[in-house]
Every structure is written in C-alpha cells, then in structure tokens.
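Asker: Predicted structure and sequence below. I'll ask about it afterward.
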Amino acid sequence: MTLLTGENAKTTITAKNYLTVPPGDYPCGDNLYLIVSPSGNRRWLFRYQRLGVKRRMGLGSAKLIKLSEARDKAIDARRLLAKDTDPREARDEARRAEGCPLFLRYANAWREIYEKSLRHRASRGKLKRIVEVFCKPLHQMRLDQIGTDQIIKLVLDPIRHQVENARDTRQRLKLIFDAAIADKHRTDNPADYETKLRPKLGKAPKRGRARGKHKAMSHHDLPAFTRKLAARPDLSARALEVTTLTVARTAEIMHMKWSQIDFDIGLWEIKAADMPQDTEGGESTKNDCDKLTPLPRQAIAVLRKLYDGRVCEYVFPGRDLKSPMSNNTMLKALKEISGDPTLTVHGLRGTFRTWAQDETDFEEEIVEHCMHHITGDAAEKAYKHGKALKKRRAVLQAWADFAATPPALKLVSAA
C-alpha cells in the first residue's frame, strides 16, 4: 500500500480529479478511501472497525462508480454500523439472496399466506414458532443450498426428544420446500420424509400419548371424587368441577369468559374462531361449528357463586388476572384430591364417555355431540344443522346428577 506524504497527503479528492490523482490512498470522508495502485487501477474502499477488529469493504472500481455514488455507499455502511450490523456481512448476505431467496425471507412470506387457512390462533402461533425458532439455523441460508443433512443436524436433531415439535417442524419444512419447488427455487425437496429424511432418521417415534389414552378415572369413583372436590375452597377445584360437569376440554375451561355464558337459558357458547388449543389433550375443536354447551344446574350454581366475586373477564383467571389459569393448576389439584398421580384432566372426558356407554341408553351420536364430536362423514356433517340442545341437556344433566349421587348409593339416572 502506498502512503501519501507531503503535498499528496493534502490532496482533496473531488469529482474532477479522482480519475487523475497519482498512486496512493486518499481519504474522502465518512471512512471512504480512494485507492490508486501503481499500475493506475482505482477503487473505492470503506474502512471501519467492529468489535475491536479493523475491517475493510470494497465498494467497486472508481472507473465504474462515481465519487458521489461511492460516498452514498459509505454513508449507508455507516448507518448499518450504527445499528450494530456489519456492512460487509450485510452486503454478502444480499448477494447470496440475489440468485435465490434466503430461507427466512421466503418462509415468512409463505407463512403469511399459509396461516390464512388456519382457524385457530394457537395454530398460527405454532407455525410462527416453527419458522422463527426451530428453523433459526436455516435463516441466512439460500433455499437452493439447504440439504437434508443440514435439516437433520441443525433443525431436527436438537428437538428430536420433543416428538410433536419435531414432527410438526418436519411437516412444515416439507410444505415450505414444496412451495419453493413450485416457485422454481429448487428442483427437489430436502425435507421429504419418505425419500430423504426417513432413510437417514429411521421411523419417527410415536407421540408420548396416543389420543384417547389419557388416564381416566373410573366412573364408579366419580361421586366420591366430586364430594371431595366440593369441599375444597380454591379456584382450581371450581375449575375441575365445571370441567367434570360440562365434559369440556382443558383449554376451553381455562379460557372460559363471562361474556360466553348466558345464565338465563343455561348456555355456554364458544365461537369456532376463538376455540383454544388444548395444552394437555393436544386437541382443539374438531369441526367448524360454534360450540354451544348446555349447562347442568350444578354447573350453573358453581358459576353463579364465582360470578358474584368475579375480578376480570376470565372465569378462572391466572395470578396476574390478565391471562387464564394454567392447565397445570387443575392437573395438580386433580392428583392431590384423587390421590392418583397418573390421572389427567382430559381423562375426565373418557370417564363421561364410559359412563354413558356402560350405564345409560342415550344415543351415541348425542353423547359424542356433548363432547363436541360431530359424527359422520363430510356429506353427513353438511346436512347436520341442528344443535340437539334439548337432548344434550338431558345427557349432561343426568351426568351431573350421577356425579352428585352419594357414593354409598351409586345410583345412575336413566335416559
């Protein structure tokens, strides 16, 4: 590098002389330098220091880029430094993305379109978490440079023990790369399970619990349990009472709001669009219908007492009163009251289903409807417009009466 001395060191670079000055390094302000080699080649250079290390970034040939353009680039680079961004790394990233988009930019654009097809806020939140958190190691990689080995090592291996998260991430990655193929950014899918991932990963592990296998309490033990439950004064016990009497899902009880309850006609309504994700049962609404739940007399009595002392919009608020009660709060109470550490709150729905099957003659379709399971294929469901409120109210009232039966008698209300 040639250093300027004497008169040359004082030379001011202008739009008129930058193509004629002799060899040397000429400061132009804003960390910009004109570098003229002994052979006469001229280039613009941006010098800076980041994290204690001196660095430089070429801004192009002075024969192709004017002084004013070079100064603009230098100012842009200084702005990036002010935002704690390395200008050379930002430039290199932009160059990599010119031929093919980077994963994060493309995946976010895809997500904004795809999530419109998802009904539930929880599902949209899960998709965002997959793209932004689980797939973070892929963010700055070009779509066409991501291979199966990278997906396994960087994304799937770290969450392999999280069976559902690993499965959902793998499935969403496949959709993202399918879209990239459709947009001609790739010709193959590195996240295809059957042809790319399974031969290397082996068979995917099963979920920790199969749906419908949640440990349930025997219905013969329910009356004794509800008597113990009624004796507890805490809010978690009241949440378990309402859960038992309405056979609702855990998350539905957690997110129950006073605005959803009509005490005059004894109904609890949840709009399909507001149906929460069940954090314990792993399921949300199984259909596109609003959920109308007839409230048994016992449930209304519990809710009226709670209404008199309400403190926020949630029937069962959390500690900060701005969010719902945690599902673990009910689970802990269930285990303490029952004395069985293997039971789950979601299993109470199984208790109801077994009681209805073994002890009553209620129609199976109506019993399933009480659990918000609309039976039949797509064609049948299209013609089922009725809510069967009268029939479901009879089932749930019989269930509530059974739960309130003195344990020693164990009487069951007939259909």
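Answerer: The structure has been received and is ready for your questions. Numbers count the residues shown, from 1 in each chain.
Asker: C-alpha from now on. contacts and neighbour counts both.
Answerer: Will do.
Asker: Show me the helices in the stretch 301-415 of the chain, by range?
Answerer: If DSSP state H, counting those that start in this stretch is used as the criterion, the helices of the stretch 301-415 of the chain fall at 327-338, 347-359, 364-370, 378-382, 389-403.
Asker: do you know which of those lies nearest residue 212?
Answerer: Each of those was checked against residue 212 via Cα to Cα, and the shortest separation belongs to helix 347-359, namely 7.6 Å.
Asker: any idea how far the spatially most central residue of the chain lies from residue 285?
Answerer: Residue closest to the average C-alpha location in the chain (Cα atoms, centre = their mean): residue 126, at 1.5 Å. Noted for residue 126: a distance of 16 Å to residue 285, by Cα to Cα, to the nearest Å.
Asker: So which bits of stretch 289-297 are buried?
Answerer: Judged by neighbour count (16 or more other Cα atoms under 10 Å), stretch 289-297 contains these buried residues: 289, 290, 291, 292, 293, 294, 295, 296.
Asker: Comparison target below:
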Amino acid sequence: MPKRIIPLTDMQVQKVKPNAKEIKLGDGDGLYLLVSPSGGKLWRFDYRYLDRRKTLSIGPYPAISLAKARQLRDDARRLLLDGTDPGTVHSKRAKAEKLKESHAAEQRQADYAANTFEKVAREWHSSRVSEWSATHADRLMRQLERDVFPEIGSRHIAEVTFTDIVALLRKVSIRTLETAHRLKIAFHGTFRYAMMHGLITHNPATDFREVLPTVKPKHMAAPTDPKKAAELLRAIDSFSGSFIVKCAMQLAPLLFCRPGELRHAEWSEIDLERALWSIPAEKMKLKKPHLVPLSNQAIVIFKALQTLTGSGRYVFPCHRSPLRCMSENSVNAGLRRLGFEKEEITGHGFRAMARTMLHEILQFQPDVIEAQLAHAVPDRLGNAYNRTQFIKERTAMMQTWADYLDGLKTGAKVIPLKKAN
C-alpha cells in the first residue's frame, strides 16, 4: 500500500527553511516543492509517460502559489489521461512565450527608436513651420541640430528630465543667451506636442522662470550717419568675393527687407517689368503678403543676377546646391570680410539704417516707412496693414532712397542727421 502524503499548507510552504541538502516537500499526485540549499523554492511534478519517469518544472514559489501549482499539476494529469506528454506541451508553450516576449522586446525597441527626442522635436517643428518665417524655421532647426540633438536626441522623449534640459540650456547660454531662450521655447513646444500625442504624461519643460537671465533688448548695429553709410556702400561695391553675395549686399540697403526674406527670394516673385517683388505670406514674419517696389538701381542688380541664376528657383542660390538658397551667414560674412565688425553693421541693420535716415533726413512719413518695413502698424484711418498700403508713396520713397544712396557713394552733398529733441 503506497504511503499516504499529507497535502501541504500555505504556511508550510512559506516557512520552510533551506538545508545543506535539497529538501522535497510532497503535496501528492506527483507534485512537490524542491527547496535548494541557497533558499530557492521550485514546484515540480513527477509523472510517467510511455513507461518512462519524467519531471516537469512548473515554476518558482512565490511567483506560483500552492493553489496555482496544484491547478497546473491537475492540468498535466488530464493531458496524461488523453495520452499527451505534458512536458512536450509545456516546452512548446515555453517556446511560444519566449518568442512572444522576443517580439514584444523588438516592438519595445522599435517604439523606443520611433519616439526619441530628436524625432519628436522634428515632428513638432514640422507641425509649426507654416506659422513661422523661413528664416526662423531654418535657424531654429540648425540650433537644435547643433546644440540639442547631439546631447539628448537619441534618448526616448520620456527619459529626458527637467535637470537634463536646465543643464543644456545653461551650457548654451554661456555662448549665446538669445539661442538658449529660443531653445527653451522649443523644449516646451516639443514636450507639449509629445503630451498631445500620448507619448508622455508630464511636461518637464513647464517652468523655466529662473533658469535663464532675461535677454536685454539691443538695437541692430547700423550706420545712420551719412558719411559712415557712404563708406559702407562704397566698400560693398568694391567687394571682390562671390558675385551673388555682392549683389545681395548691394540690394540689402536698397530694399531693407528682412535678411531671411532677401535670401529666400525666388525668381517667380520678381516682376522686373512692373518693378515689383511680391513676397508671399508664408515668407513674412506677420504671415501677410508684402510688396517691395523696385528702384531703377535695384532692377539693374536683379538683371545682372538673372543672367547667372535666372534659370533656377532662387535669386541667391547656395553655392553648394541650387536647390537651396544661400546661407543665413552669407551677407554677414561678406560684411566681416570687408572689415566691418558686427557692432558696426549686420544684415538686419540695413532696416534700422533706412528707417532712421528716411525719416530724419529725407522727411518721409513714419507710417509710409513702417508699411514698407512690413511692421504691424495701422494706417492713418486705423485700417489693418495690407500689401498695397501707401503703395504709391512707397514706390516714390524707394526710388528717392536709391538715388540718395547713390549720391552718398559719389560724394554728393550730404544732408546731416537731425538731432533728436
């Protein structure tokens, strides 16, 4: 008569202590708990199949409780009654689970790669690019590629912390505070985009109030004294570098548009017969179309350029690829090559030069000047800006301005600047 085995209790399984040798605690019908000298506890099931003694490893305790171990033993016994080896079934299940886990791990890895900070930041940038000027969009992406992506771009968006962001912003601020502030806004937008798409549950870039010092506003460097302006204009005419860059530098003071608007100019926008440059809304800071009347002097420069770049898209193509416009630094680099420091003149500074001298020397009305600068200033009747606002006055002003600049270069009598009251 076989020895009767008293079933185990939960307390026994929980309290059993390891020994120098393995301990077997039987539960009946082939199920037992094997306790190793190291303290590990493993459920096993002994059975016979085709007259061969076999052992099935059910799993560890406490991951598998006593009740669960009994259920798995009973399942194995039913398989035996059906003539099936439970060990074979268990092995197939284990392989299937392993394969499933492998696929899950691959999917997790794919999800990780699909949601890196760089990928999400580029998606956010693409979602907003239609709202920005081309200059701002290009500059921001270059700053992300230079200062952010090499540091945290490959990390999962959810792993980037507030501390990571602060450290990066402070590092950038040592070189340029303005760029750090732009990146601060980019961080907030990227994480907000990630939250909207369910990639994260918390935006770590919500409170940067004391992370960076405030940027002190500064005026764009520009010569507003006629004699200094004349020196600058004559130096530009003597530029011996790239002809395309030289033309851009010559047009910058004549047109006084934003540097990004100038370098992104396309031949399809230039009407030399009507002497008009029509800038589409998407290229403008205020997202409104703008007209730039062309003086006779500007038309001469455009016609000279047309023989060189007129068959392509851009008036000022990149020297590396005609599919892109010239770089943001081309005009400034040309000015530096001529010996003018950034404290003296920048590409953007021609706007300040024109604004001051048109009003204080040539006596044009501020609202006409502001309209040509494409600033958000209503006209005398309070109407919102439109591209044809003061177009007749602006056309006359642009020709007068070009003639005045020619006079400066040739040494004509210079009208002194009015002193501010």
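Answerer: Looks like it arrived, so ask away. Treat the numbers as computed from the prediction; the structure is a model and nothing was measured.
Asker: before we move on, back to that, can you flag which of the buried residues of stretch 289-297 of the first structure belong to strands?
Answerer: 291, 292, 293, 294 (DSSP state E).
Asker: can the residues you listed go into a markdown table with extra columns for distance to residue 321 of the first structure?
Answerer: Converted to a markdown table, those look like this (distance: Cα to Cα, whole Å):
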| residue | distance to residue 321 of the first structure |
| --- | --- |
| 291 | 25 |
| 292 | 26 |
| 293 | 25 |
| 294 | 27 |
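Asker: How far does stretch 322-339 of the second structure sit from its chain's centre?
Answerer: Centroid displacement of stretch 322-339 of the second structure relative to its chain, using Cα atoms, centre = their mean, to the nearest Å, is 24 Å.
Asker: ugh, typo on my part, it should be stretch 95-102 of the second structure
Answerer: Remark: stretch 95-102 of the second structure is offset 38 Å from the chain centroid, using Cα atoms, centre = their mean.
Asker: still on that earlier bit, the buried residues of stretch 289-297 of the first structure: which two are farthest apart?
Answerer: Comparing all pairs in those by Cα to Cα, the longest separation belongs to 289 and 296, at 21.2 Å.
Asker: how near is the nearest residue to residue 297 of the first structure once chain neighbours are set aside to residue 244 of the first structure?
Answerer: Taking Cα to Cα, 6 or more residues apart in numbering, and ignoring the residues beside it in sequence, residue 297 of the first structure has residue 397 as its nearest neighbour in space, at 7.2 Å. In this structure, residue 397 of the first structure and residue 244 of the first structure are separated by 12 Å, where distance is defined by Cα to Cα.
Asker: higher neighbour count, these two?
Answerer: Under the neighbour definition other Cα atoms under 10 Å, residue 397 of the first structure and residue 244 were set side by side, and residue 244 has more, 24 against 21.
Asker: The more buried one corresponds to which position in the second structure?
Answerer: In the second structure, the residue matched to residue 244 of the first structure (TM-score structural alignment) is residue 253.
Asker: Am I right that the residue nearest to the centre of the first structure falls within a strand?
Answerer: No - when DSSP: H, G, I helix; E, B strand; the rest coil is applied, residue 126 of the first structure is found to be helix, with no strand at that position.
Asker: For it, give me its contacts.
Answerer: Remark: with contacts taken as Cα atoms under 8 Å, 6 or more residues apart in numbering, residue 126 of the first structure is in contact with nothing.
Asker: And the one 10 residues further on, by the same measure?
Answerer: Going by Cα under 8 Å, 6+ apart, residue 136 of the first structure touches 104, 155.
Asker: Spatially, what comes nearest to residue 347 of the first structure if we skip its sequence neighbours?
Answerer: For residue 347 of the first structure, the nearest residue in space outside its immediate sequence neighbours is residue 216; the separation is 4.1 Å by Cα to Cα, 6+ apart.
Asker: And residue 197 of the second structure, how far from residue 120 of the second structure?
Answerer: When distance is defined by Cα to Cα, residue 197 of the second structure is 10 Å away from residue 120 of the second structure.
Asker: of those two, who's got more company?
Answerer: Regarding residue 197 of the second structure and residue 120, a neighbour count based on other Cα under 10 Å identifies residue 120 as having more, with 21 against 11.
Asker: what about that one, helix or strand, and which?
Answerer: Per DSSP states H and E, residue 120 of the second structure falls inside helix 117-128.
Asker: State whether the match of residue 244 of the first structure is indeed within a strand.
Answerer: No - in this structure, residue 253 of the second structure is helix, not part of a strand, as judged by three-state DSSP.
Asker: Check the gap between the aligned residue in the second structure for residue 396 of the first structure and residue 390 of the second structure for me.
Answerer: For residue 396 of the first structure, the equivalent position in the second structure is taken to be residue 398, counting by TM-score structural alignment. Here the distance between residue 398 of the second structure and residue 390 of the second structure works out to 12 Å (Cα to Cα).
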